[in-house]
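Novice: Next input, structure requested:
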Amino acid sequence: MELEQRHKLAVDPEYIHQQELSAEFFFLFIIGIQILIYVLYKKYPERFKEVTFVLLWLYPLVLLHRDQHPVTLGFIAVWILWSLRTGFLMHLALAKPLAPTTPELVYGWFLKTHSICYYSAGATVYIFFLVPGLGILMLFFALYFGVLGRDCAEICATRISNTIGYTKYETAPENICALCNIELRQTLELMLGETTEDEQPNVIQLQCKHEFHEKCIRGWTIVGKKDICPFCFEKVDMRILIPDSPWNSKRLSLLWVKLLGLIRFLLVWNPLVTYSAMILLKLFHFAPLRDQSGKPVF
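Specialist: Now for the predicted structure:
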């Protein structure tokens, strides 16, 4: 009986017309909602970023509500552990006064997150051919934590820069990293012979001749979305000065950035746009969209 009912609906001209009309208005609603989102983004960019950031961070709870599959539970477990560590570091970055070791801890954590996600995404190319399901899962993990980590790093980098104040020196401080206010080289211990050059922290000199700890400047540029010197604000090509960074491969890095930007929209706004369009269909009393089995898709 159910198959006969589906067959009757499939050949019913009125039913086909209703489905076509609903589909047309569904896409019109989607276009209209996307235009509205774009207008809001242009008018309230900072608020838009804040809302997107919060929704992105809470996205795993939506997955948990829809599905309690073991893979979903595993993703939630990783998300909880990562959120606890990241939340603690963000608390340190937002605290006043700022602890001297906080910048290095913050930049180091987000740099590790970025590197793990970047190389994990690259590994999925090989794993996909062996275990397709695992490859797709790894890619999702890498994209999600990659974009969330960059957003968190940008917030921390901006707050740390405002707290330390990079323009408080009339001239560049000697032997001081302007990102963490810690000595670049432990000169006293080195003079006394208590440390060796190998034990000194790595130092990077930018094209503007300002020097920073390698971990600090890499965290500032790679995961903090900053392409300027934090002291003089001169634009610098970090891919040339930090050859062992993930940005060394230009094409892959640019593709990675685009993927991170795309995943933000797909995870946050695309579902909201789709569900909003479905709700509008119901409000305007259009026939519900149905799949091939005849069941409503919403």
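
Novice: switch to C-alpha atoms for all contacts and neighbour counts from now on
Specialist: Fine.

Novice: And for residue 260, the neighbour number?
Specialist: By the criterion of other C-alpha atoms under 10 Å, residue 260 has 20 neighbours.

Novice: for residue 156, that is, sorry about that
Specialist: 24.

Novice: Test my guess that it contacts residue 91.
Specialist: No - assessed by C-alpha atoms under 8 Å, residue 156 is found out of contact with residue 91, at 9.1 Å.

Novice: quick one: secondary structure of residue 208?
Specialist: Counting by DSSP: H, G, I helix; E, B strand; the rest coil, the backbone at residue 208 sits in coil.

Novice: same deal with residue 216?
Specialist: Looking at residue 216 with three-state DSSP, the answer is helix.

Novice: try residue 99
Specialist: coil.

Novice: Roughly how far does it sit from residue 191?
Specialist: 27 Å (C-alpha to C-alpha, to the nearest Å).

Novice: give the contact list for residue 86.
Specialist: Going by C-alpha atoms under 8 Å, 6 or more residues apart in numbering, residue 86 touches residue 152.

Novice: Now do the same for residue 68: helix, strand or coil?
Specialist: coil.

Novice: and it, how many neighbours?
Specialist: 12.

Novice: how much space is there between residue 55 and residue 144?
Specialist: In terms of C-alpha to C-alpha, residue 55 sits 12 Å off from residue 144.

Novice: what about those two, which has more around it?
Specialist: residue 144 (21 against 17).

Novice: Does the more buried one touch residue 263 like I think?
Specialist: Yes - counting by C-alpha under 8 Å, residue 263 is a contact partner of residue 144 at 7.1 Å.

Novice: Please report the distance of the residue nearest the centre of the chain from residue 153.
Specialist: Closest residue to the average C-alpha location of the chain: residue 147 at 1.2 Å, with C-alpha atoms, centre = their mean. Distance of residue 147 to residue 153, computed by C-alpha to C-alpha: 10 Å.

Novice: now do residue 221
Specialist: Distance from residue 221 to residue 153, counting by C-alpha to C-alpha: 10 Å.

Novice: Between these two, which has more neighbouring residues?
Specialist: Higher neighbour count among residue 221 and residue 153: residue 153, with 28 against 22, using other C-alpha under 10 Å.

Novice: Here is a second sequence; please produce its structure as well for comparison:
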Amino acid sequence: LLDPHHPHPWQHSAQLHHGHPMPHQPAPFAAVLTFYAVLVTMVMAQTGLFWWKKNHKRSYELVTLFGLWVFPAITCVVLKFWRFLLVWIVFTGITGHLLSLCLAKPMDRTTPRKVYTWFLLLYKVSVGIGSTGYFLLLAFYFLEIFGLHHLVHDVISKVITPTAAVLWIWYGLYFGILGRDCAEVCADQMSKRIGTGRRLAVSVNNCGICGQELRDFTHLGEQAGATEGYEKTVQLACKHLFHSGCIRGWTIVGKKDSC
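Specialist: Predicted structure coming up:
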């Protein structure tokens, strides 16, 4: 196959490089220098982020919230993950509308209840979906360990797969974290409106957060049967009165633990 009078191309290439050095290989010093350059850059970036968060916490939180909110959607458009994008659009529409209500001047008295109802529902749904996906993933793992996955594979694979379980965890974590951060922004805006636009209601007739009339007066000694069907009233040590749903949303969803 090889003609001695016509050398093979690789032989010709070897003849051309005969007596010449091979292509230059990276020196160990350059590799070490690159490693330390990357390491120093990472440390400086982390230090800068820590300084930013410590000295300008509000801008840091808003910028990270914007990135968490927008960049996954852009990625899904590029990768054509339309299902996630549809859920993201619904979440963005509802949350954006509620945020606009929080920024309104004057703020409507029903806004706090709407905001906390939505974010509390989102919190419960996110926890439920994430927990379900987590336990399903554990179930697949243990079935694989004990060699029982073949017994239920035909049944389970028609309903749920490990990939779907991971997606459930992702949906729960993403919208849970994003909803928590958005709820905090809404709560801050509402606290500004409540604190500067009007004082907390101190009468026995109005909720200190939403300002709507209280109809449960069991804390004043009224019989429980007379207020049946109305939302329970909660009175704090500061003597302010609240609807049970309003004060729970204020403390749980809005992460506000002060009056």
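
Novice: which residue in the second structure lines up with residue 146 of the first structure?
Specialist: Matched by TM-score structural alignment, residue 146 of the first structure corresponds to residue 176 in the second structure.

Novice: repeat for residue 58 of the first structure
Specialist: Aligned by TM-score structural alignment, residue 58 of the first structure pairs with residue 70 of the second structure.

Novice: What of residue 121 of the first structure?
Specialist: Counting by TM-score structural alignment, the partner of residue 121 of the first structure is residue 130.

Novice: Its match contacts residue 172, doesn't it?
Specialist: Yes - here residue 130 of the second structure lies in contact with residue 172, judged by C-alpha under 8 Å, at a distance of 4.2 Å.

Novice: mind checking the SS state of residue 199 of the second structure?
Specialist: Put simply, residue 199 of the second structure is coil when judged by three-state DSSP.

Novice: Count the neighbours of it for me.
Specialist: Residue 199 of the second structure has 11 nearby residues by other C-alpha under 10 Å.

Novice: and if you look at residue 187 of the second structure?
Specialist: For residue 187 of the second structure, the neighbour count with other C-alpha under 10 Å is 24.

Novice: Do I have it right that residue 48 of the first structure meets residue 54?
Specialist: No - judged on C-alpha under 8 Å, residue 48 of the first structure makes no contact with residue 54 at a distance of 10.1 Å.

Novice: Comparing the two, which residue is more hemmed in?
Specialist: residue 48 (15 against 12).

Novice: That one and residue 37 of the first structure: what is the separation?
Specialist: 9 Å.

Novice: what does residue 151 of the first structure give?
Specialist: 20 Å.

Novice: Quick check on the two: which one has the bigger neighbour count.
Specialist: Comparing residue 151 of the first structure with residue 37 by neighbour count (other C-alpha under 10 Å), the higher total belongs to residue 151, at 22 against 15.

Novice: doesn't residue 53 make contact with that one?
Specialist: Yes - proximity of residue 151 of the first structure to residue 53 meets the contact threshold set by C-alpha under 8 Å, at 7.1 Å.

Novice: The second structure: helices as residue ranges?
Specialist: Taking DSSP state H as the criterion, the second structure carries its helices at 9-17, 28-55, 57-79, 82-103, 111-145, 149-156, 162-192, 244-248.

Novice: Any chance of JSON lines for these, columns distance to residue 214 of the second structure?
Specialist: JSON lines is the format used below for those (distance: least, C-alpha to C-alpha, whole Å):
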{"stretch": "helix 9-17", "distance to residue 214 of the second structure": "92"}
{"stretch": "helix 28-55", "distance to residue 214 of the second structure": "41"}
{"stretch": "helix 57-79", "distance to residue 214 of the second structure": "35"}
{"stretch": "helix 82-103", "distance to residue 214 of the second structure": "22"}
{"stretch": "helix 111-145", "distance to residue 214 of the second structure": "14"}
{"stretch": "helix 149-156", "distance to residue 214 of the second structure": "50"}
{"stretch": "helix 162-192", "distance to residue 214 of the second structure": "20"}
{"stretch": "helix 244-248", "distance to residue 214 of the second structure": "10"}
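
Novice: Compare those helices and report which one is nearest to residue 205 of the second structure.
Specialist: Checking the helices of the second structure against residue 205 of the second structure by C-alpha to C-alpha gives helix 244-248 as the closest, at 14.3 Å.

Novice: what span of the first structure lines up against that closest one?
Specialist: With TM-score structural alignment as the criterion, helix 244-248 of the second structure aligns to 214-218.

Novice: Other residues contacting the matching stretch?
Specialist: 103-104, 107-108, 111, 179-180, 201-204, 242, 245.

Novice: so which pair among these is furthest apart in space?
Specialist: Pairwise across those, and taking C-alpha to C-alpha, the largest span is found between 180 and 245, at 20.4 Å.

Novice: the more surrounded of these two?
Specialist: Set residue 180 of the first structure next to residue 245 and count neighbours by other C-alpha under 10 Å: residue 180 wins out with 24 against 16.

Novice: Trace that one over to the second structure, please.
Specialist: By TM-score structural alignment, residue 180 of the first structure lines up with residue 210.

Novice: That match is in contact with residue 115, isn't it?
Specialist: No - applying C-alpha under 8 Å, one finds residue 210 of the second structure not in contact with residue 115, separated by 10.8 Å.

Novice: thinking again about what came up before, got a list of what the match of residue 180 of the first structure touches?
Specialist: Applying C-alpha under 8 Å, 6+ apart, the residues near residue 210 of the second structure are 109, 110, 111, 112, 113, 246.

Novice: any idea how far it is from residue 111 of the second structure?
Specialist: 7 Å.

Novice: and if you look at residue 24 of the second structure?
Specialist: 69 Å.

Novice: do the same with residue 28 of the second structure
Specialist: 64 Å.

Novice: Between those two, tell me which one has more neighbours.
Specialist: Neighbour count, other C-alpha under 10 Å: between residue 28 of the second structure and residue 111, residue 111 has more, with 18 against 9.

Novice: Give me the distance between that one and residue 189 of the second structure.
Specialist: 11 Å.

Novice: Need the residues touching each of these two.
Specialist: With C-alpha under 8 Å, 6+ apart, residue 111 of the second structure and residue 189 have common neighbours residue 102.

Novice: Does residue 154 of the first structure touch residue 227 like I think?
Specialist: No - taking C-alpha under 8 Å as the definition, residue 154 of the first structure is not a contact partner of residue 227, at 11.9 Å.

Novice: The two: which is more packed in?
Specialist: Counted by other C-alpha under 10 Å, residue 154 of the first structure and residue 227 do not tie: residue 154 has more neighbours, with 21 against 16.
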